[in-house]
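The following block contains a protein sequence and its predicted model.
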Amino acid sequence: MGLGLGENTARLRRTVGGLMASAAFALASAPAWAQDRLGQPTPGGIDLQPAASVLKRDAIFFHNAILLPIITVICLFVLALIIWIVIRYNKKANPVPARWSHNTAIEIVWTVVPVLILVGISLFSFRLLFAYHDTPPVDLTIKATGNQWNWAYEYPDQGIPEYISNVLPEAELAKRGMPHDLYRLAADEPLVVPVGKVVKVLVTGADVIHAFALPAFGLKTDAVPGRVNETWFRAEREGVFYGQCSELCGDDHAFMPIEIHVVSQAEFEKWVVSKGGSMTPKSAAPAAAPVAAPAAADAAVPAAEAGAAPAAASVGATTGVPATAPAAAPAAPAAQ
């Protein structure tokens, strides 16, 4: 029995040592496989995507510095209460249960304290909501329409008509040398915006409710048919950023990626020209053409009247009737 016990002890030690070594290796290698990726999900990541706009940076601060500490403290406090109650008021430690039903002081505390916590959270929450609502002066406007199952984009100020953005096929990823992680994230016709500019996005839906969501910019706006919602962002760095429709919208909901390329102003202008648009706003010159037509018609009326006057004068000279327009009007009933 002594040998069996020693063998079991040694086996247990080896098992524990192996588990500790595995845990140490996992912790040591965690930064390698969970390194945050910019603009796309991180395999094995546990944090929010890195911020690429001021709105997302404020949202990360609200989550990490306000909500997370409060949630952690509340969870630890409740856990401590449960442990204390289990130990203090179990049947062995407390064979005779108390017969009181409530405690006024405790009830006041657990009512007032949560209210104060919610009020404190609301101060930061409303500040963030106002930042989303109060759009700065806009440099670029884009209309995004959700369809089953793709996105349609339009640049009204640049005269770029609506074009469709579909998911990039899996086979196309390999042809372009892109990693397979981008499948269902990459699109064949991405959005292109200049860096550092305020971009307003008008979001609507063509059939059912979709959602325009891009985590790196902190965007998530519902695309509702018959309604136009508005959001904005200002990209702080160049790069490629990915999002998806985040509202369950049908069979191919997972095939509605959103891809945004943030480029320099010069590259953006080249892209606008390649799409048949122009950086010069549409002028009011075409609107002046309909106005000129009535003016020409008005000018033609005096000319016609001037041409009719000599004809009437010649008639008066042969008939002896004064050449006046009112004199010609009563002649019509006489002819009848």
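Cool, the structure landed.

When you work out contacts or count neighbours from here on, use the C-alpha atoms and nothing else.
Will do.

distance of residue 316 from residue 310?
When CA to CA, to the nearest Å is applied, the distance between residue 316 and residue 310 equals 10 Å.

got the residue ranges for the strands in this structure?
140-147, 150-155, 160-165, 191-194, 198-205, 210-214, 219-223, 229-234, 239-245, 257-263 (DSSP state E).

Could you export these to TSV, including columns for distance to residue 302?
Listed next are these as TSV, based on distance: least, CA to CA, whole Å:
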stretch	distance to residue 302
strand 140-147	48
strand 150-155	46
strand 160-165	44
strand 191-194	55
strand 198-205	51
strand 210-214	60
strand 219-223	57
strand 229-234	53
strand 239-245	64
strand 257-263	59
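
ok, second structure coming up, stack it against the first:
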Amino acid sequence: MAHPTQLGFQDAASPLMEELLGFHDHALMIVFLISTLVLYIIIAMVSTKLTNKFILDSQEIEIVWTVLPAIILILIALPSLRILYLMDEINDPHVTVKAMGHQWYWSYEYSDYENLGFDSYMMPIQDLTPGEFRLLETDHRMVVPKESPIRVLVSAEDVLHSWAVPSLGMKMDAVPGRLNQTAFIVSRSGLFYGQCSEICGANHSFMPIVVEAVPLENFEKWSSLMLKDA
């Protein structure tokens, strides 16, 4: 969960988010080195005699500033493509959840169970208990087992929405008439908060997402209770 004065991303709660954080640091370091080099060259050319005719017409420098950016692009592209392929990998999911966006709430349907589904609305401020987050809590959470592959099918009933949970590295557009899919593995128990990340209307900021990761035995107890109440 984000906190005041925080710099950087939320703590990773999935292997995919750990990969994204690593790639972010990798790309940031490259940008930092480029910025330092360019700043040094600008200062050197202003304060020294580097602006003489030999430097300005140097074939060697032209080769360097042509080849070096190509190498930098390769160093960024290769890990980026690797993560893109990892994000598309969906191998033998243990649980499949269909997330449907509405104006302005989410509904969840557990496809592996016959009658397990519910709507998830934002919790009214007057119903919050101490320790809960305003505008982020929901009356029903999406409960999943930790350390298990979870597939999420995402769509929408009305307009464009986007199902996003930053600490899990998840962001998938919900498009009416189209079924998109993504997958994740939660590496630890806890509550992970997200929101619709597509401007979907007047109450766009009032359709939060709460993913609750629990041990497998707790998930089985929860699903049994939900099926009894259905």
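Received the coordinates, thanks. Computed from a predicted structure; not experimentally measured.

Got a TM-score for the pair?
Comparing the two superposed chains by TM-score structural alignment, normalised by the length of structure 2, the resulting TM-score equals 0.91, with 229 aligned residues with a CA RMSD of 2.3 Å.

So which of the strands of structure 1 is nearest residue 54 of structure 1?
With distances scored as CA to CA, the stretch of those nearest to residue 54 of structure 1 is strand 229-234 (7.1 Å).

Residue range in structure 2 corresponding to that closest one, please.
Under TM-score structural alignment, strand 229-234 of structure 1 corresponds to residues 180-185 of structure 2.

how big's the offset between the matching stretch and structure 1?
On superposition with structure 1, the mean distance recorded for stretch 180-185 of structure 2 (mean CA distance after the TM-score superposition for structure 1) is 0.8 Å.

and residue 191 of structure 1, what does it touch?
By CA atoms under 8 Å, 6 or more residues apart in numbering, the residues touching residue 191 of structure 1 are 153, 258, 259, 260, 261.

And the helices in structure 2?
Under the criterion DSSP state H, structure 2 carries helices at the ranges 15-47, 53-56, 59-88, 216-229.

So for residue 180 of structure 2, which of those helices sits nearest?
Ranking the helices of structure 2 by proximity to residue 180 of structure 2 (CA to CA) places helix 59-88 first, at 11.0 Å.

ok and that closest one relative to helix 15-47, angle-wise?
Here helix 59-88 of structure 2 runs at an angle of 160 degrees relative to helix 15-47 (axes from the mean of the first three to the mean of the last three CA atoms, to 10 degrees).

quick one on the thing from earlier: just give me the closest of the contacts of residue 191 of structure 1 to residue 186 of structure 1.
residue 259 (6.0 Å).

Give the equivalent position in structure 2 for the closest one.
Matched to structure 2 by TM-score structural alignment, residue 259 of structure 1 sits across from residue 210.

Do I have it right that its match meets residue 191?
Yes: under the criterion of CA atoms under 8 Å, residue 210 of structure 2 is in contact with residue 191, at a separation of 6.6 Å.

Pick out whichever of those two has more residues nearby.
For residue 210 of structure 2 versus residue 191, the count of surrounding residues by other CA atoms under 10 Å is larger for residue 210: 21 against 16.

wait, what's in contact with that one?
With contact taken as CA under 8 Å, 6+ apart, residue 210 of structure 2 is in contact with 136, 137, 138, 141, 142, 191, 192, 193, 194.

what do you get for residue 102 of structure 2?
156, 157, 158, 159, 161.

And for residue 169 of structure 2?
With contact taken as CA under 8 Å, 6+ apart, residue 169 of structure 2 is in contact with 12, 14, 16, 17, 20.
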